[in-house]
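Q: sequence-free structure coming up:
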């Protein structure tokens, strides 16, 4: 006990053991904080990985669905072709473009009516013995040729337009005005597409962007490279803009047009010029929406296909 003036001062003594206990407690508290921070970080990483896995699964399912739809369309076309080849008529179903198949009648009415008469004559010949006559083979009536399937109306429903994503783009090796692109259309492999957009769209704006692609054109060679589709654009003589799908669209999404049921040809016949007949009615409207005869091109449940600035111009 010390005294300063009249006031005594008590000096507290701490043992080494008490200092050590406080230090350990501090370390434990620090370790708990670090553990909590680590757990929080791991949880956020797990959540991010789960979101990525779910998104990948969605994209894979979308691609598989698009591929299956394409295979079904091809199989249906092949089935109709085989049925026509085997003499079955294709009859249009009222209220739709679909066809149903009916077998041609097996025997003409005239032949069926003649059967009883022929039987009566045979019985009479057995009763009265007459010199045998050489049997004359009756000529069978010529089989009717199967009627050709009625062609679907020429409109936008026969165009196979889909959402695609440019996954690779560069200059065409043999043409300064052409881009050479790889476009994911939700199928097993990307399509090779050649586009004459070098003068209108910078290369960096083409990379990794979503586009609208017409997929049932007949593949054609452009400067030695086979192009398997066409990128749809709003166009004037001086300016061209690549059409943009709605937000939330993914590769393989199908583009529809209200009032024109989507029943695309497996492959457009260049001689019938279906796209050329539809092209004059494919335009953007005053609100930048791509339309056919005033009806918007859209991805169901996601929104309309639009241009950036070009109003009331042709789409091709």
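A: Structure received. Because the structure is a prediction, the values reported are computed rather than measured. Numbers count the residues shown, from 1 in each chain.
Q: please count neighbours and contacts with C-alpha atoms only from this point.
A: Fine.
Q: for the closest residue to residue 254 other than its chain neighbours, what are its contacts?
A: By the measure of CA to CA, 6 or more residues apart in numbering, the closest residue to residue 254 outside its immediate chain neighbours is residue 162, 4.6 Å from it. Residue 162 makes contact with 185, 212-215, 251-255 under the criterion CA atoms under 8 Å, 6 or more residues apart in numbering.
Q: swap in 10 Å and give it another go.
A: 66, 185-186, 211-215, 231, 245, 250-256, 299 (CA atoms under 10 Å, 6 or more residues apart in numbering).
Q: and for residue 181?
A: Remark: with contacts taken as CA under 10 Å, 6+ apart, residue 181 is in contact with 165-172, 190-195, 206-207, 227, 231.
Q: and those, which are buried?
A: Among these, those buried by neighbour count (16 or more other CA atoms under 10 Å) are 165-166, 168-169, 171-172, 190-195, 206, 227, 231.
Q: and the closest residue to residue 293 other than its chain neighbours, how far from residue 28?
A: Leaving out its chain neighbours, the residue that sits closest to residue 293 by CA to CA, 6+ apart is residue 281, at 5.2 Å. For residue 281, the distance to residue 28 (CA to CA, to the nearest Å) stands at 75 Å.
Q: who's more crowded, the two?
A: Neighbours around residue 281 and residue 28, counted as other CA atoms under 10 Å, are more numerous at residue 281. The numbers are 17 against 12.
Q: before we go on, here's another structure to hold up against the first:
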């Protein structure tokens, strides 16, 4: 009876012992794999360093050739100029050094490379005079074109309708007739300054060649010109008798406006500081009035000596 029980007990322990043995073997295998991965990483690093070293050596050889060629060219030029001795330093390039610039030649009796020219004749050598090339006049603007108010497409317009922007409390969305087949959509931040009823069916001056810009989801195709101060804004009025599409011109500033102002050239940003109302509320650029030919000048209602934007 005792022998049977012992046999049963030993048979029940064998699976557990086998599991422990296999666990130990698995741990050893994991450790072996970790060591193998580390060896592979080290080997990959060594290979990468060898490739980098070969590349640097090739670049160094090419750089040395370029320096030698520059030295030859410089020596030849100095020889033609009649310099008796030209000292050229010996340059050794390290694998990570930047290309050196050719050194300024100086007389020397101990030189790594020396060029001797034939002895000068009895006639004294006169230094060559270098002709001064005329410098081009600086461009008036970043695009090489003059920057003045003639590049702005300013027109008389009529605000047909205006309403609050659906997603911005400070903005109006207007439909403006500027003499084109269909009105332009214009977004203006005038809610705090002009009552909505005063925006309806009124005449204004529009800047029409700004690049269209999306403002809170609505694309604005022009800008209403206003006299402006930190606490007050007034829309500029065109002269009596002006109609939508009439051009605004400036005496002394002829020229055709850009089809569209390039925001990168900052044309509007350069012109805007010179736009002001004068002492009589007339809108001006450098003293020249905003004028509709044959009809009169544009002005603010009450704001004199104020900026315009």
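A: It's in. It should be emphasised that the depicted structure is a prediction, and the values quoted were computed from it without experimental measurement.
Q: leaving out the residues flanking it, which one is nearest to residue 162 of the second structure?
A: Counting by CA to CA, 6+ apart, residue 174 is the residue found nearest to residue 162 of the second structure once chain neighbours are left out, at 4.2 Å.
Q: tell me the residue in the first structure aligned with that neighbour.
A: Under the alignment by TM-score structural alignment, residue 174 of the second structure pairs with residue 181 in the first structure.
Q: quick one: its match is in a strand?
A: Yes: when classified by DSSP: H, G, I helix; E, B strand; the rest coil, residue 181 of the first structure is found to be part of a strand.
Q: centre-most residue in the first structure?
A: Among the residues of the first structure, the smallest C-alpha distance to the mean C-alpha position (CA atoms, centre = their mean) belongs to residue 252, namely 3.6 Å.
Q: now do the SS call for that residue.
A: Relying on three-state DSSP, one would call residue 252 of the first structure coil.
Q: that one maps to what in the second structure?
A: Residue-level alignment of residue 252 of the first structure against the second structure, with TM-score structural alignment as criterion, gives residue 245.
Q: distance of that match relative to residue 184 of the second structure?
A: Separation of residue 245 of the second structure from residue 184 of the second structure (CA to CA): 12 Å.
Q: name the residues contacting each of these two.
A: Common contacts of residue 245 of the second structure and residue 184, defined by CA under 10 Å, 6+ apart, comprise 157, 177-178.
Q: what sits against residue 43 of the second structure?
A: Taking CA under 10 Å, 6+ apart as the contact definition, residue 43 of the second structure lies against 37, 49.
Q: mind telling me what element it is part of?
A: For residue 43 of the second structure, the element it lies in under DSSP states H and E is helix 2-81.
Q: could you tell me where the following helix or strand past that helix falls in the first structure?
A: Toward the C-terminal end, the helix or strand that comes next after helix 2-81 of the second structure (DSSP H and E) is strand 154-165. The alignment of strand 154-165 of the second structure onto the first structure (TM-score structural alignment) spans residues 161-172.
Q: run through the strands of the stretch 201-316 of the first structure in chain order.
A: Counting by DSSP state E, counting those that start in this stretch, the stretch 201-316 of the first structure forms strands over residues 210-214, 220-222, 225-227, 230-231, 233-235, 240-242, 256-257, 282-284, 290-292, 295-299, 303-304, 314-315, given from the N-terminal end onward.
Q: and of those, who's closest to residue 119 of the first structure?
A: Each of the strands of the stretch 201-316 of the first structure was scored for nearness to residue 119 of the first structure using CA to CA, and the closest is strand 256-257 (62.2 Å).
Q: that older thread, can you say which of the contacts of residue 162 of the first structure are buried?
A: The buried subset of the contacts of residue 162 of the first structure - by 16+ other CA under 10 Å - is 66, 185-186, 211-215, 231, 245, 250-256, 299.
Q: next one: residue 304 of the second structure from residue 71 of the second structure, what distance?
A: When CA to CA is applied, the distance between residue 304 of the second structure and residue 71 of the second structure equals 69 Å.
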